[in-house]
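Asker: this is the structure alone, sequence omitted:
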């Protein structure tokens, strides 16, 4: 079981380091189907894990000055507010509905990654659009525990004219902020229903995932981005199909 956790954590970290996304989308299924955690425990744990990995990667790479702080403000602030609202909404939603939405989000992420291409950026991101996208990402983070990097990175590259490395770094900063807000709300819910997190699992995945993320950033420029995205898209499609079938069977 420990070897499974180590391999899964490395993949989670590599995904965040190379693509700036996919962390929670991999973490939640690992916790639910691999470690048999409940949905709410898995989502809360995922917020801690992905937030920690993202923050560690950001801190280590601060010297590179790749984070676009104006985008963190424009994108991140509305996203944080929406994250809290999404988590609040989730507290009144059946967990089966959350998993159904999660599966659909995974399929959307798979489609976007498969279709993603290098874009010739010609426009700056409009503040209104950044607020809207930030709100959408935050809502997803709060409601189903995903970081939303699959939306953030393409948006930053397309509309803010950021290079892939800068978009990934900025995305990780936004994800870490959203994860903190989402965790605080979910933790309130866990206290109310007297559930606790498995901090040993969280710690192990966070540490190994952080190492994987740093490795991912080191090798990202040497990898064929399009092929990596398409492979990851295929993995997401298979996983989301499994989750969707399992969720529908349990309705």
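Answerer: It's in. Keep in mind the model is a prediction, meaning the values are calculated, not measured.

Asker: please count neighbours and contacts with C-alpha atoms only from this point.
Answerer: Fine.

Asker: okay, now residue 237: neighbour count?
Answerer: 20 (other C-alpha atoms under 10 Å).

Asker: give me the element it is part of.
Answerer: In this structure, residue 237 sits in helix 225-249 according to DSSP states H and E.

Asker: and the helix of greatest length in the chain, what's buried?
Answerer: Counting residues, the longest helix found in the chain (DSSP state H) is helix 164-192. Buried residues in helix 164-192, counted by 16 or more other C-alpha atoms under 10 Å: 164-183, 185-187, 189-190.

Asker: so residue 237 touches residue 110, yeah?
Answerer: Yes: Residue 237 is in contact with residue 110 according to C-alpha atoms under 8 Å; the separation is 5.8 Å.

Asker: ok, and here's another one to check against it:
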């Protein structure tokens, strides 16, 4: 198809697979990768649409129960704060947002690598705070799954319940920010040609990730994912200084 960047679509598939296995969600890889091919606002709009398909796929593939308590304590503040972050993103310079994204990814990955044994108390208060931070980050920078993953890990959920619950919360976030991004003008007509491909990639990538997860311990793959996030964060920072 004319003017379709197939390398970008291949990288989107890889991001979805790694995000599913690592437990961070695909946006932590998809946003910085997409930033090399699109302007920052366009990739925010594409991320929201891509994630709607991705998270519906995870809810279907890992349908072994959803934790209703976490839907309330993490999900509701996430939705409220993603709207705030989404509106705020329009007020900030894209160069600042891209640099902040790189610093955020590099800093967050190093934090997780250094504090690999960090355990957050499984309280409603921590769930609300974690949900608010992940939602705000998702609205402002396009990605907040790593913060939500750390928060949810405290509740010691079975793997399938963890992924399904996280995906349902993420779906609520993406559904909300899609309207905000559309209102902000981030969803461009000339980018919509990628949407059918991304919807298919969201399902296929989640399916492949689920199959691989059976053979590779999530804990080991999580560490590899963190190193990849660190490299992507550093590359994003360098990109801002060579533009």
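Answerer: Arrived safely, thanks for sending. Since we're looking at a predicted model, the values are computed, not measured.

Asker: so residue 65 of structure 2: helix, strand or coil?
Answerer: coil (DSSP: H, G, I helix; E, B strand; the rest coil).

Asker: what sits against the residue lying closest to it once chain neighbours are set aside?
Answerer: Spatially, and ignoring its direct neighbours in sequence, residue 65 of structure 2 is nearest to residue 161 (5.5 Å; C-alpha to C-alpha, 6 or more residues apart in numbering). By C-alpha atoms under 8 Å, 6 or more residues apart in numbering, the contact set of residue 161 of structure 2 is 62, 63, 64, 65, 66, 67.

Asker: residue 161 of structure 2 matches what in structure 1?
Answerer: The alignment partner of residue 161 of structure 2 in structure 1, by TM-score structural alignment, is residue 166.

Asker: and the gap between its match and residue 222 of structure 1?
Answerer: Separation of residue 166 of structure 1 from residue 222 of structure 1 (C-alpha to C-alpha, to the nearest Å): 16 Å.

Asker: contacting residues around the residue minimising distance to the centre of structure 2?
Answerer: Taking C-alpha atoms, centre = their mean as the criterion, residue 27 is the residue nearest the geometric centre of structure 2, at 3.1 Å. By C-alpha under 8 Å, 6+ apart, the residues touching residue 27 of structure 2 are 15, 19, 47, 51, 142, 143, 144, 145.

Asker: just the buried members of those?
Answerer: Buried residues within these, counting neighbours by 16+ other C-alpha under 10 Å: 15, 19, 47, 51, 142, 143, 144, 145.

Asker: so which of the residues you listed comes closest to residue 122 of structure 2?
Answerer: Nearest to residue 122 of structure 2 among these, counting by C-alpha to C-alpha, is residue 145 at 17.7 Å.

Asker: quick check: nearest residue in space to the closest one, chain neighbours excluded?
Answerer: Nearest residue to residue 145 of structure 2, sequence neighbours excluded (C-alpha to C-alpha, 6+ apart): residue 24, at 5.2 Å.

Asker: and residue 113 of structure 1, what element?
Answerer: Secondary structure from DSSP H and E places residue 113 of structure 1 in helix 95-115.

Asker: ok, the spatially closest residue to residue 71 of structure 2 that is not a sequence neighbour to residue 148 of structure 2 distance?
Answerer: Computed as C-alpha to C-alpha, 6+ apart, the closest residue to residue 71 of structure 2 that is not its neighbour in sequence is residue 169, at 6.4 Å. Distance of residue 169 of structure 2 to residue 148 of structure 2, computed by C-alpha to C-alpha: 9 Å.
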